[in-house]
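Asker: Fold the following.
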Amino acid sequence: MSSLLKPSFRLAAAAIMISGFVRIGNLKIDAFIQSQYGGHSQYLTIQGLWIAVATMILGVLLSIFSFLNFLRPLRRYLFVTAMPLSVVISSIYWTLLVFFPHLIVASIQQPGAPSSSSEAPAPFYLPLSIDLALHAAPAIALATDFFAFESKYTEKEVRTAVPTIMVAYTLFYSSWVEFCATKNDGNFPYPFLTISPPGVRLLIYAGAGVLGAVSFRVLNSLHSRPQ
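Answerer: Got it, this is the predicted structure:
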């Protein structure tokens, strides 16, 4: 039973996340997203979701097929990307949704489905199950996987690999979302970016990158299983 727990957990986590993304296609918001340059790839939520899914699925394969052990370092570095992103996404999204929903939910006035945010415009109303699958499941699943099944990262990895990956991803995402905005009449996927001048957006990108790196260091320090 113990040998089945790890792949079963990872497969279930991946299925929940994939289900959340697939069900977006049933909402009116999907048509708006698809009409924008960059589509779903503009959203850090979606990028983080797919990296988390890839991390989980690779973990399933490694749990079942021992001859794939040469891919274990790849999963470790995927995890270093996925975990900080999930923390950034969850912490920013839920904080803004609860206290400042107009900063995280775009104002497109079309009829839509009920949402976990009663103040959100209709097309961006996400059913709570989808909201949780997109904005909570990755962080919860990755944290559980880390403490239950994975070994602690070395100090060298935390000191060098994590900041390097976070800087690289911050540069990639900020460049991509800024480029998409030039194609979308200056509109960003998140309202708090749309209303922010360039200097403030730069601080937001940098702050998110720092949050990701610091959060991983904190989580790793709480891990008791040695490398």
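
Asker: From now on I want contacts and neighbour counts done on CA atoms only, so please keep to that.
Answerer: OK.

Asker: Near T45, how many other residues are there?
Answerer: Other residues near T45 come to 19 when the count uses other C-alpha atoms under 10 Å.

Asker: Next, work out how far apart it and M17 are.
Answerer: The gap separating T45 from M17 is 11 Å, by C-alpha to C-alpha, to the nearest Å.

Asker: what do these two both touch?
Answerer: Taking C-alpha atoms under 8 Å, 6 or more residues apart in numbering as the contact rule, T45 and M17 both touch L134.

Asker: helices or strands next to the longest helix seen in the chain in the packing?
Answerer: Identified as the longest helix of the chain according to DSSP state H is helix 72-99. Helices and strands touching helix 72-99, by 3 or more C-alpha pairs under 8 Å, 6 or more residues apart in numbering; DSSP states H and E, are helix 44-64, helix 128-135, helix 137-149, helix 162-183, helix 198-222.

Asker: and this one, so I can compare the two:
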Amino acid sequence: MAQHPLQRLASPARQLSMALHVAGIASFIASFRFLDTWDTPMSAAYGGHYQFLTIIGLALALCTFVVGLLADLTLSPQLFGVKNILSVCSAPLELLITILYWGLCAIDKNLVFPPEFQLDFLPDFGFHAAPGLFLTLDLLLLSPPWTIHGYSAMALSQALAFLYWFWVEYCFSQNGWYPYPIFDILSTWQRALLFTVSALLMTGSTMMLKWLYGKVNGIEGFKKEAVTNPVGVRARDA
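Answerer: You can find the predicted model right below:
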């Protein structure tokens, strides 16, 4: 398949692209397998581990890379386009998860995990850093540039943030406790503020990834074009 003119390396392709997607899938599946052996009250509660934004993001990252691998195997431009669309959600979300998690851990790790359930470094890295790294590499090296508008990125981020807040509150109504200790500390309006700030951070993550793409791939004027174009990945980019 011909390489996209604004894409650094060939993808879909049965070379580096496939190797990166296989490595990412192996990492994500290893994290899910760890959950099967991690005995916590969450596993038996309503919503299970999917009360955690981390696990929702991990599932979306896995879907993105599975579709990417299928595109590599079939050299299908349609599947490649689907992978790129999924990436618009999954990559900024994983970057947000990385920023929030390690930022809160720098303040107090007990804000995100009770002391008795804190993770060793390897699974911690697998959940809270590896997905963001894999998705960023896939974007920078193996994808055409995003053309999502800044306001559209904000709308998408706010929708995801408040959908997750609704989900967390619904699980709380069933279980009587929140998945993250920080939610117990905050009042309702403070949680609203946290989710609003998170949406803004995710929007900023999208814009930062677009800017970084332009820098890495040497596309002059891309930052301005990417912000002003309509939402989505253009048909020629797929």
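
Asker: returning to what we had before: which residue range of the second structure does the longest helix of the first structure align onto?
Answerer: Aligned by TM-score structural alignment, helix 72-99 of the first structure falls on residues 80-107 of the second structure.

Asker: Can you give me the buried ones in that stretch?
Answerer: Residues of stretch 80-107 of the second structure classed as buried: 80-101 (neighbour count, 16 or more other C-alpha atoms under 10 Å).

Asker: Distance from that stretch to the middle of the chain?
Answerer: Remark: stretch 80-107 of the second structure is offset 3 Å from the chain centroid, using C-alpha atoms, centre = their mean, to the nearest Å.

Asker: That stretch: average distance to aligned residues in the first structure?
Answerer: Stretch 80-107 of the second structure, aligned to the first structure and superposed, deviates on average by 1.4 Å (mean C-alpha distance after the TM-score superposition for the first structure).

Asker: What lines up with G204 of the second structure in the first structure?
Answerer: In the first structure, G204 of the second structure lands on V214 (TM-score structural alignment).

Asker: Sorry, slip of the keys, the one I care about is T136 of the second structure.
Answerer: Under the alignment (TM-score structural alignment), T136 of the second structure maps onto A143 of the first structure.

Asker: got it, and L53 of the second structure?
Answerer: With TM-score structural alignment defining the correspondence, L53 of the second structure maps onto L44 in the first structure.

Asker: Next, the contact list for the closest residue in space to that match that isn't next to it in sequence, please.
Answerer: Residue nearest to L44 of the first structure in three dimensions, not counting chain neighbours: I89, with 7.2 Å by C-alpha to C-alpha, 6 or more residues apart in numbering. Residues in contact with I89 of the first structure (C-alpha under 8 Å, 6+ apart) are 44-45, 48, 135.

Asker: pretty sure S43 of the second structure contacts Y50?
Answerer: No. Between S43 of the second structure and Y50 there is no contact, the gap being 9.1 Å when judged by C-alpha atoms under 8 Å.

Asker: roughly how far apart are the aligned partner of A153 of the second structure in the first structure and P101 of the first structure?
Answerer: Under the alignment (TM-score structural alignment), A153 of the second structure pairs with V162 of the first structure. Counting by C-alpha to C-alpha, the gap from V162 of the first structure to P101 of the first structure is 31 Å.

Asker: and if you look at Y190 of the first structure?
Answerer: To P101 of the first structure, Y190 of the first structure is 11 Å away according to C-alpha to C-alpha.

Asker: So what's the residue count around I204 of the first structure?
Answerer: For I204 of the first structure, the count of nearby residues is 16 (other C-alpha under 10 Å).

Asker: Might you report the residue contacts of F127 of the second structure?
Answerer: Neighbouring residues of F127 of the second structure by C-alpha under 8 Å, 6+ apart: 28, 31, 54-55, 58.

Asker: Highest neighbour count among these?
Answerer: Taking other C-alpha under 10 Å as the neighbour criterion, L58 ranks highest of the contacts of F127 of the second structure with 27 neighbours.

Asker: residues near Q174 of the second structure, how many?
Answerer: When neighbours are counted by other C-alpha under 10 Å, Q174 of the second structure registers 12.

Asker: Let me see the contact set for it.
Answerer: Y46.

Asker: any idea how far Q36 of the first structure is from the equivalent of it over in the first structure?
Answerer: Taking TM-score structural alignment for the superposition, Q174 of the second structure sits opposite K183 in the first structure. Distance, K183 of the first structure to Q36 of the first structure, using C-alpha to C-alpha: 8 Å.

Asker: now Y93 of the first structure
Answerer: Using C-alpha to C-alpha, one obtains 21 Å as the distance from Y93 of the first structure to Q36 of the first structure.

Asker: next one: L126 of the first structure
Answerer: Taking C-alpha to C-alpha, one finds L126 of the first structure at 19 Å from Q36 of the first structure.

Asker: Grab the nearest non-local neighbour of the spatially most central residue of the first structure.
Answerer: Nearest residue to the geometric centre of the first structure (C-alpha atoms, centre = their mean): G48, 2.9 Å. In space, and not counting its chain neighbours, G48 of the first structure is closest to L85: 5.8 Å by C-alpha to C-alpha, 6+ apart.

Asker: Tell me how far the one you found lies from Q47 of the first structure.
Answerer: If you measure L85 of the first structure against Q47 of the first structure using C-alpha to C-alpha, the figure is 9 Å.
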